[in-house]
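# Quick one, fold the following:
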Amino acid sequence: MSRFDLLVREQLHTMDKLLFLQSELERCQALEIELKELQNKTELTSLKDEIQKMKQELKEIQHTFERQTEEVITAYKHQESTLTTA
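Presented below is the predicted three-dimensional model:
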């Protein structure tokens, strides 16, 4: 085998490695983008879950507040009626 043939063979082998690594790099970069998007979606889902929990808690607190307000009004009316009848 001539030196030229040997050099061309080595160069083709190197080119195969280069093309393989370049395609792997592109695949990994695409995967990185997908993972970042997935992470953002996961964070968004987590944030949405937290918002839902806070909305539910707010509803419960509002309900409690309304119930307490009704109890205060009832107690006040009872106290007023007790004072006026006494």
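# Please make it C-alpha for all contacts and neighbour counts, starting now.
Noted.
# Against which helices or strands is whatever helix or strand Ile33 lives in packed?
Per DSSP states H and E, Ile33 falls inside helix 3-85. The criterion is 3 or more CA pairs under 8 Å, 6 or more residues apart in numbering; DSSP states H and E, and there are no helices or strands that helix 3-85 contacts.
# Show me how far that helix is from its chain's centre.
1 Å (CA atoms, centre = their mean, to the nearest Å).
# how far away is Val24 from Lys53?
One correction, residue 24 is Glu, not Val. 43 Å (CA to CA, to the nearest Å).
# same question, Gln29
36 Å.
# same thing with Ala30?
Following CA to CA, the distance that separates Ala30 from Lys53 is 34 Å.
# same check, this time on Thr74
In terms of CA to CA, Thr74 sits 31 Å off from Lys53.
# Give me the neighbour count for Lys48.
12 (other CA atoms under 10 Å).
# And this one, please, so the two structures can be compared:
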Amino acid sequence: MSKGNEPKQLRHAYASLLIDGGESPKVIQKRMGHSSIKITMDVYGHLYPESEQRTRNVIDRAFDGGQPTIGYADEVMDGVAA
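Below is the predicted model of the structure:
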């Protein structure tokens, strides 16, 4: 690791760990100090796993009367209720 790139690599590693841990893009935007979510997604969007199956699971649970799991789905469901 060259000394000039260390801060950038540490920031990228930090954001990558947050994404891998399931943190929402909005929280990552704030933690990284980005002025817009577009910047965050342009830089780190490729690190987000495909969400097709997760989306199907959330909708299936909602229609089956079950509760979505803790995490991003809770924020989505809270937004719908508001």
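# Quick check: TM-score for this pair?
The TM-score (TM-score structural alignment, normalised by the length of structure 2) is 0.28; 37 aligned residues with a CA RMSD of 3.5 Å.
# Can you name the next helix or strand after the strand or helix carrying Pro7 of structure 2?
When secondary structure is defined by DSSP H and E, Pro7 of structure 2 falls within helix 6-20. Note on helix 6-20 of structure 2: by DSSP H and E, the next helix or strand toward the C-terminus is helix 25-32.
# helices or strands up against that next one?
helix 6-20, helix 37-44.
# With respect to Lys26 of structure 2, which of these lies nearest?
helix 37-44 (6.5 Å; CA to CA).
# quick one: buried residues of the closest one?
40-41, 44 (16 or more other CA atoms under 10 Å).
# Pick out whichever of those residues sits closest to Glu6 of structure 2.
Tyr44 (17.5 Å).
# got a list of what that closest one touches?
15-16 (CA atoms under 8 Å, 6 or more residues apart in numbering).
# repeat that for 10 Å
12, 15-16, 19, 25, 28-29, 38 (CA atoms under 10 Å, 6 or more residues apart in numbering).
# picking that back up, for Asp78 of structure 2, which of the helices and strands packed on helix 25-32 of structure 2 is the nearest?
helix 37-44 (19.8 Å).
# got the angle for the closest one vs helix 6-20?
Angle between the axes of helix 37-44 of structure 2 and helix 6-20 is 100 degrees (criterion: axes from the mean of the first three to the mean of the last three CA atoms, to 10 degrees).
# Can you give me the buried ones in the helix or strand just after helix 37-44 of structure 2?
As assigned by DSSP H and E, the chain's next helix or strand after helix 37-44 of structure 2 is helix 52-63. Within helix 52-63 of structure 2, the residues that count as buried by 16+ other CA under 10 Å are Val58.
# which helices and strands sit right next to helix 52-63 of structure 2?
With contacts defined as 3 or more CA pairs under 10 Å, 6 or more residues apart in numbering; DSSP states H and E, helix 52-63 of structure 2 has these neighbours: helix 72-81.
# All good on my end, thank you.
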